[in-house]
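Trainee: Could you look at this predicted model? Sequence included:
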Amino acid sequence: MPVRDTPLPTVLEPGGRTIGAEERAAVLRVLDSGVLCSTFGGEGRALEEEMAQLYGRQAAVACSSGTAALHLAVAAARIGPGDEVITTPISDFGTVGPVLAQGGRVVFADVRAEDGNLDPEAVEAAITPRTRAVIAVHLFGGAADTARLRQICDAHGLLLIEDCAQAWLGEDGDGRLLGTTGDIACFSLQQYKHITAGDGGLAITDDPELARRMRLFADKGWDRTEGRIHREPGLNYRITELAAAVARAQLGKVAEVVRVRRERAEQLAAALADLDGVTLPPRPDGHAWWLFPLLVDDNARWAKGLAAEGVPAMPGYLERPLYANPVFSGYPDGLCPQAERLIDRTLLVLPWNEAYTPDDVADIAEAIRRVHAA
């Protein structure tokens, strides 16, 4: 008999989300106002203020998705044809798509074997005279070494962008919020993230000029204070009032979401602590636990074994490094050996959810122990 014969809660069902009365009231508030466009309403502006306050940064810009937030950041960094941006090969395409859209070149640096986050030394080795920025992804909610990356970027005059789509309220080893070290930090409100408005994004910064550029780029380069004139390029990445209102309600819940995810993750980590050959994230205290990553000897075998026990798991997280996708050319196999080994062999990722009960976590632990024993 498998450990579980009923599915675990997922983000694609009500029981796996924190959507409730507050979100319903928010939607009705906007509908009753008759103003659904954030250019003319107050929900988008209020969301920006609340996000900036949550992270202690000077400005926040709301937009239509996490990918859009990254595009705002890349555009604000003035990335253009021939400019290079260094980032990780283990991430969603949304991390690199904006660079390509601006005509820039993505330079992939290898990752640390222990957690899949950018290796700062690989980043520094990849810098050329064309490099303009680094995008650090806090993979699965675990901290990239933004302190070291900040030093590297400052030494070379580069912009540091933090992709915090998976790392709401995550912290680094010094207890500093992820998203407060980079020049710009970007967040996602997509269905699968800690909190959701279906889609939506936020970019935060302490630099008023970067904030101005991002705000303009999100609204077709239109500075509405001086009439209908477009002095620089932009797109329509505006968030809607409906999405912003739902996001405001969700923003008020994110601290509790992360707290419960951490509590359940601590339970699982304790249950697995004595298993040889199963490696947990190296710095769990500040982890945001978007997913629960493990290092094993054969991720395909482990994923198959866990599925047989009723526990889903993703071998490698991605099917291939980003640079191995057909959209790219000129990136050879073996470019980032640590990333390739993680994807092909050692990285196993479990879905994670604040709706998991202690009994759910106990079942996951038992399933892992059974596969380990086999």
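Mentor: Ah, there it is. Numbers count the residues shown, from 1 in each chain.
Trainee: C-alpha only now, for contacts and for neighbours.
Mentor: OK.
Trainee: tell me which residues in the helix or strand that contains Arg341 are buried?
Mentor: Arg341 belongs to helix 337-341 when assigned by DSSP states H and E. Residues 338-340 are the ones in helix 337-341 that count as buried (16 or more other Cα atoms under 10 Å).
Trainee: Give the next helix or strand downstream of it.
Mentor: Assigned by DSSP H and E, the successor of helix 337-341 is strand 347-351.
Trainee: Quick check: buried residues in whichever helix or strand comes after that following strand?
Mentor: Downstream of strand 347-351, the first helix or strand assigned by DSSP H and E is helix 358-373. Neighbour-count burial for helix 358-373, counted by 16+ other Cα under 10 Å, picks out 360-369, 371-372.
Trainee: Max pairwise distance over those residues: which two?
Mentor: The distance between the two most remote of the buried residues of helix 358-373 (Cα to Cα) is 18.5 Å, for Asp360 and His372.
Trainee: what are the ranges of the strands in the stretch 51-200 of the chain?
Mentor: 59-63, 84-87, 105-108, 131-137, 159-163, 184-188 (DSSP state E, counting those that start in this stretch).
Trainee: mind putting these in JSON lines, mean neighbour count included?
Mentor: Formatted as JSON lines, the strands of the stretch 51-200 of the chain follow (neighbours: other Cα atoms under 10 Å):
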{"stretch": "strand 59-63", "mean neighbour count": "28"}
{"stretch": "strand 84-87", "mean neighbour count": "25"}
{"stretch": "strand 105-108", "mean neighbour count": "22"}
{"stretch": "strand 131-137", "mean neighbour count": "25"}
{"stretch": "strand 159-163", "mean neighbour count": "27"}
{"stretch": "strand 184-188", "mean neighbour count": "29"}
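Trainee: Against that first model, consider the following:
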Amino acid sequence: MSTRVWTYLPEYEQEKDDILDAVRTVFESGQLILGKSVHGFEQEFAAYHGMAHCVGVDNGTNALVLGLRALGVGPGDEVITVANTAAPTVVAIQAIGAVPVFVDMTASDYLMDVEQVGAAITPRTSCLLPVHLYGQCVPMAALRTLAHRHGLTILEDCAQAHGATHHGERAGAMGTAAAFSFYPTKVLGGYGDGGATLTDNGDVAHRLRRLRYYGMDEGRYYVVETPGYNSRLDEVQAEILRRKLTRLPTYLEGRRRVAERYAEGLRDTDLILPSVSPGNQHVYYVYVVRHPRRDMIMAALRERGIDLNVSYPWPVHLMSGFAHLGYRPGSLPVTEAASAEIFSLPMYPALPPSTQDTVIAAIRDVLGVR
């Protein structure tokens, strides 16, 4: 029996009654598009982050696309980000005609190397797009200083960092705007696609709401002010998410408990375990470890029915779809070296201790640690 569990099913078994009640509530409400559930979730998600505005959209990629457009980023503008991220981060930049500019990561935590950002800023730079990767935050103080000095906006990519904090500030509350994904595997996930963009700026929020509804102002339909998208958060997903939001602290506690068990069981091996950077509270969206014999270890575990994942095996700057950007092997050496060695252990709040112990024991055996 495989120990790989990347589905919603274990959580669903625990929360089935509430999830099905959420669906029933929406279906019986008579409002299926931008109704009470979406507006309620938007208010509650904004309040959780101490932000003034939340605009729910159809997925995390469009949360970035609309966020960039609402911040005034357009064709030819440069957006500084990282290549060790899910491709949608970069796809969103290109979708609006902007140009991704990559900086390397730091080897200790796999986060944006903020010290490289200053040198990457040019007169065409419009926005900084830090990715709060794997469940912890980029050090934002230095990034905000750079943004202020150069008159730039910051769009936080928070798809992997629901509930994470940096020196007491939540991921999503430290930039001009922030984009979230509610894909089912996320720390706060729905039962389909979904996303949201947060901001404290009322004008940005107004543009976001217009952009998600074809370019029309809500309440003034059939008149397009600025061409936009059909990019609305679904009522069913919103009702599920607003209920799950109340359980987010429990999810975070469960993920940290799993992380602690891995750390205890593997600390005497030569695996490089996750490092928590100063000021961060990690939420362990994924539990990423590193070893120079990664492929051998994964193959040996697969033979034992333990099928693991790599986030991410191919840095974005070396993908053929982004070859036109001109990056070559060696452009981002820290990112490239890590991509050949990192892999992720099973991580979700309800991971049974027995399953986790099976994974730990198998890794120890493969590494020859008794």
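Mentor: Done, it's in. Here the structure is a predicted model, which means the values were calculated and not measured.
Trainee: before we move on, back to that, the second structure: matching residues for the helix holding Arg341 of the first structure?
Mentor: Aligning helix 337-341 of the first structure against the second structure (TM-score structural alignment) gives residues 333-337.
Trainee: mean deviation (superposed) between the matching stretch and the first structure, please.
Mentor: Overlaying the first structure shows stretch 333-337 of the second structure at a mean distance of 0.6 Å from the equivalent residues (mean Cα distance after the TM-score superposition for the first structure).
Trainee: Show residues contacting that stretch.
Mentor: 83-84, 104-107, 110, 315, 329-330 (Cα atoms under 8 Å, 6 or more residues apart in numbering).
Trainee: Of those residues, which is the nearest to Arg261 of the second structure?
Mentor: Tyr110 (21.6 Å).
Trainee: For that closest one, what is the corresponding residue in the first structure?
Mentor: In the first structure, Tyr110 of the second structure lands on Gly116 (TM-score structural alignment).
Trainee: Surely that match and Leu139 touch.
Mentor: Yes: using Cα atoms under 8 Å, Gly116 of the first structure is in contact with Leu139, at 6.9 Å.
Trainee: how far away is the one residue sitting closest to the centre of the second structure from Phe180 of the second structure?
Mentor: The centroid of the second structure falls nearest to Ala159 when counting by Cα atoms, centre = their mean (1.8 Å). Ala159 of the second structure is 5 Å from Phe180 of the second structure, where distance means Cα to Cα, to the nearest Å.
Trainee: quick one: common contacting residues for these two?
Mentor: Gly60.
Trainee: What's the local residue count around Gly179 of the first structure?
Mentor: 30 (other Cα atoms under 10 Å).
Trainee: Just tell me what it corresponds to in the second structure.
Mentor: Under the alignment (TM-score structural alignment), Gly179 of the first structure maps onto Gly172.
Trainee: list the contacts for that match?
Mentor: 49, 156-158, 178-179, 198.
Trainee: how does it look with 10 Å?
Mentor: 46, 49-51, 132, 137, 155-159, 161-165, 178-180, 197-199 (Cα atoms under 10 Å, 6 or more residues apart in numbering).
Trainee: that older thread, TSV for the buried residues of helix 358-373 of the first structure, including distance to Leu210 of the first structure?
Mentor: Below are those laid out as TSV (distance: Cα to Cα, whole Å):
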residue	distance to Leu210 of the first structure
Asp360	44
Val361	43
Ala362	46
Asp363	47
Ile364	44
Ala365	46
Glu366	49
Ala367	48
Ile368	46
Arg369	49
Val371	50
His372	50
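Trainee: quick revisit: where's the match of Gly179 of the first structure relative to Asn280 of the second structure, distance?
Mentor: Distance from Gly172 of the second structure to Asn280 of the second structure, by Cα to Cα: 14 Å.
Trainee: shared neighbours, these two?
Mentor: Counting by Cα under 10 Å, 6+ apart, the residues touching both Gly172 of the second structure and Asn280 are 137, 164-165.
Trainee: Among those, which one sits closest to Arg257 of the second structure?
Mentor: Ala164 (15.1 Å).
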